[in-house]
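In: generate coordinates for the sequence data below:
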Amino acid sequence: MNIEKFTAATKDVGGIPVARLLPQGSRRTIGAWCFLDHAGPAEFAADSDGLQVGSHPHTNLQTFTWMLAGEVWHQDSLGFRQLIRPKQVNLMTAGTGSARGIAHTEQTPDGIKELHAVQLWIALPMNQEIEPGFQHYPELPEWQENGVHHVLTTGSFGGHTAPTAQHSPLVGVDMQFDQSARISIPAQAGWEYGVLVIAGSISVGGQTFAADELAFIEAGGAESFTLEGEAGSHIMLLGGEPLPHPTVIWWNFVADSREALQQAVADWNGGSSRFGAEIDLGGTKLKRLVAPEVPQGLR
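Out: Here you go, the predicted model:
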């Protein structure tokens, strides 16, 4: 079994501490999970506008938003507008290929003064024809076992299956340890696994991981691995089967080559219809974001 530790690159984004765990130089993906931010917990000042992210595009990926505290409005170029609350998932699909994409905005509602979320992206299998779409999942499997509270955000785990749509095999489980516990995680052959520590600490294979650290786990031939968590710990277990092609990321785009990323930048900045209808910003302070050019050395 191979276990690696990754620490977050943390920065302040509009008063929100954001810890980025994926991608990193030596670890870009865990299965098809290709992006992982732990945002918050944050409390906004009374005169703050909170989170206000203008219209921006995505290609060849799904955005997967898991709310822990606060509320956020999602609005996209397909016409969907959806408020997401704690213990809910928003899943937005950009579609695959050079002719598909999507754009959206993200805003905290008036009066909401806190934000805590895990923001993930899922790279789409580019050998499939996948159309843009949006789904909201207000109810997910939730249960208590051996002092650990589980919420299954996607896939199957512990005899439960989430309703969340998938285009490649994945699992995501939010776990909160009400007491110290040792739990066995079944390992699927050929899958990769990760454990984000949101709070507290866990031990895997004799290594200890603290808040905003990520354990990457290759089980090899093992049928399971063990997590030990202290009371009060909060983690997110991720797993999945790697995609059969490269995953290259720049800004808000995923592709399988640098050339495809360059095309996405040109399409967005040029106002291509690829990304759907312009989003009505309704006189807000939001602005349409500009995509930066792809660096020469990106591969």
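
In: contacts and neighbour counts: CA atoms only from here.
Out: OK.

In: residues near A94, how many?
Out: 27 (other Cα atoms under 10 Å).

In: so it is in contact with H58, correct?
Out: Yes. The criterion here is Cα atoms under 8 Å, and A94 meets it with H58 at 5.8 Å.

In: so what's the residue most central in space within the chain up against?
Out: In the chain, the C-alpha nearest the mean C-alpha coordinate belongs to L120, at 0.5 Å (Cα atoms, centre = their mean). For L120, the contact set (Cα atoms under 8 Å, 6 or more residues apart in numbering) comprises W33, C34, F35, L36, D37, T63, F64, T65, W66.

In: here's the other one to compare against:
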Amino acid sequence: MSGPVSTVDAPAAQPDASHPSAPCVEVTDSREATVGKFTVRRALPRRGRRTVGAWCFADHMGPADVTENSGLDIGPHPHIGLQTVTWLTDGQVLHRDSLGSEQVIKPGQLNLMTSGGGVSHSEEATGHYRGTLEGIQLWVALPEGTRHGPAGFEHHAELPRTRLDDGVATVLVGEFGGVDSPARHDTPLVGVDLDLRATSTVPLRTDFEYALVVLEGAVAVDGRPLRPGKLGYLGEGRDELRVEAREPARAILLGGEPFEEPIMMWWNFVGRTREEIDAAYDSWAAQDDRFGRVRSALPRIPVGPPPWRRPDARGRGR
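Out: Purely as a prediction, here's the structure:
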């Protein structure tokens, strides 16, 4: 479920142009992309909306059928400058990384990997689960203070929940409704799974900007319908949100303080400059020690150079 981000999603060589707005309902289409053997609906990043708080990537994956030995089948690949946040609504996935972690994730559990200055991982079939697989993978851009730090991995088998008017909220990251997730976050941030049966009022923070990604069913905000395949950007300045579930629905609420640091995204990297992306690419291509090794039978994922290092139409380099 990890990336990659392409220039279709957001031009790699330009700084983030996203800006928070006053309360609104700005609906944009997700883009279908292929990750491993799966088709995903990519809600973030999109041109004109790269971030919501520090959230910079959202792929809704599945539902799709998997077997014991054939699932996502995403071989070892690298990350810098971000956290991966993996949340399943159905099925199981095996995570392996260069820190030595080997963890099956199931619905209701959270995998969070912090890349720091460099980490690699794979996402694989479990060897025992056969059935349907569905979920979302999110990326969080790390701030300057921690983005060059050590890599880390954490698995949370249980997360706090709180009641809504007619539904249940599971707090993936941050604080919501008076309960706190144990998951690490390096900037003021929140991520919540909303399981809705009818209209509910959702508490918000006025200093956060927010967005909704619907995974199942249909909701409406201020009369604007939202279904899977759409991102509903909500702006900042709200202290609550009335979400109308027009049928039983599942949605992810993303929020955070607007992320003021300019970011550059390419492939599986979140950096600040071309030079940082170049250095990460060169390390992966050279197979040096920066990203470690993953104990996986799947092949390592190769990649060509960043677009600014490719010859242009007249055969010139950068």
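
In: where does the TM-score land?
Out: The TM-score (TM-score structural alignment, normalised by the length of structure 1) is 0.90; 286 aligned residues with a Cα RMSD of 1.9 Å.

In: before we move on, the earlier item: which neighbours do A94 and H58 of structure 1 have in common?
Out: Common neighbours of A94 of structure 1 and H58, using Cα under 8 Å, 6+ apart, are G101, I102.

In: show me what V270 of structure 2 aligns to in structure 1.
Out: Here V270 of structure 2 is matched to V254 in structure 1, going by TM-score structural alignment.

In: just checking, that match touches Q262?
Out: No. With contact taken as Cα under 8 Å, V254 of structure 1 and Q262 are classed as non-touching, separated by 10.8 Å.

In: neighbour-wise, which of the two wins?
Out: Taking other Cα under 10 Å, V254 of structure 1 and Q262 do not tie; V254 has more neighbours (27 against 17).

In: tell me which element the more buried one falls in.
Out: Secondary structure from DSSP states H and E places V254 of structure 1 in strand 253-255.

In: H79 of structure 2 too?
Out: Going by DSSP H and E, H79 of structure 2 is part of strand 74-79.

In: what range in structure 1 matches that strand?
Out: Strand 74-79 of structure 2 corresponds to residues 53-58 in structure 1, going by TM-score structural alignment.

In: quick one: that stretch to chain centroid distance?
Out: 16 Å (Cα atoms, centre = their mean, to the nearest Å).

In: who touches it?
Out: 94, 101-107, 252-254, 268, 275, 279, 286-290.

In: give me the mean deviation of that stretch from structure 2.
Out: Here the mean offset of stretch 53-58 of structure 1 against structure 2 after fitting is 0.5 Å, by mean Cα distance after the TM-score superposition for structure 1.

In: pull out the buried residues from that stretch.
Out: V53, G54, S55, H56, P57, H58 (16 or more other Cα atoms under 10 Å).

In: state the distance from the third one to H245 of structure 1.
Out: Translated: S55 of structure 1. S55 of structure 1 is 29 Å from H245 of structure 1, where distance means Cα to Cα, to the nearest Å.

In: for the fourth one, same thing?
Out: Spatial separation of H56 of structure 1 from H245 of structure 1 under the definition Cα to Cα is 25 Å.

In: then A210 of structure 1?
Out: The spacing between A210 of structure 1 and H245 of structure 1, counted by Cα to Cα, is 32 Å.

In: the two: who's more crowded?
Out: Comparing A210 of structure 1 with H245 by other Cα under 10 Å, the one with more neighbours is A210, at 17 against 12.

In: so what corresponds to the more buried one in structure 2?
Out: With TM-score structural alignment as the criterion, A210 of structure 1 matches R227.

In: wait, doesn't F275 of structure 1 sit right on N269?
Out: No. Look at F275 of structure 1 against N269 with Cα under 8 Å: they stay out of range, at 10.8 Å.

In: of those two, who's got more company?
Out: F275 (25 against 16).

In: which residues sit in contact with that one?
Out: F275 of structure 1 neighbours (Cα under 8 Å, 6+ apart): P57, S77, R100, G101, I102, A103, W268.

In: chain center to the helix or strand harbouring the last one, what's the gap?
Out: Which is W268 of structure 1. For W268 of structure 1, the element it lies in under DSSP H and E is helix 258-269. Counting by Cα atoms, centre = their mean, helix 258-269 of structure 1 is centred 22 Å from the centre of its parent chain.

In: likewise stretch 292-299 of structure 1?
Out: 23 Å.

In: aligned to H234 of structure 1, what sits in structure 2?
Out: Looks like H234 of structure 1 aligns to R250 there (TM-score structural alignment).

In: my guess is that match meets L212, correct?
Out: No. Using Cα under 8 Å as the test, R250 of structure 2 is too far from L212 to be in contact (10.2 Å).

In: these two touch, right, P160 of structure 2 and S181?
Out: Yes. Counting by Cα under 8 Å, S181 is a contact partner of P160 of structure 2 at 6.2 Å.

In: so E134 of structure 2 sits in a strand?
Out: Yes. Using DSSP: H, G, I helix; E, B strand; the rest coil, the assignment for E134 of structure 2 is a strand.

In: from N268 of structure 2, how far out is it?
Out: 21 Å.

In: run the contacts of F275 of structure 1 past structure 2 and keep the common ones.
Out: Compared against structure 2 with both residues aligned by TM-score structural alignment, their matches' Cα atoms under 8 Å, the contacts of F275 of structure 1 retain P57, S77, G101, I102, A103, W268.

In: H136 of structure 1 maps to what in structure 2?
Out: With TM-score structural alignment as the criterion, H136 of structure 1 lines up with H155 in structure 2.

In: check V173 of structure 1 too.
Out: Correspondence of V173 of structure 1 to structure 2, assessed by TM-score structural alignment: V192.

In: hang on, its match packs against T170?
Out: Yes. The criterion here is Cα under 8 Å, and V192 of structure 2 meets it with T170 at 5.6 Å.

In: hang on, the earlier thing: tell me if the residue nearest to the centre of structure 1 really is in a strand.
Out: Yes. Counting by three-state DSSP, L120 of structure 1 falls inside a strand.

In: what lines up with it in structure 2?
Out: So L120 of structure 1 corresponds to L138, using TM-score structural alignment.

In: try G25 of structure 1
Out: In structure 2, G25 of structure 1 lands on R47 (TM-score structural alignment).

In: the strand holding V254 of structure 1 vs structure 2, average offset?
Out: Mean deviation for strand 253-255 of structure 1: 0.5 Å (mean Cα distance after the TM-score superposition for structure 1).

In: how about R20 of structure 1: what's its closest non-neighbour residue?
Out: D37 (4.5 Å; Cα to Cα, 6 or more residues apart in numbering).
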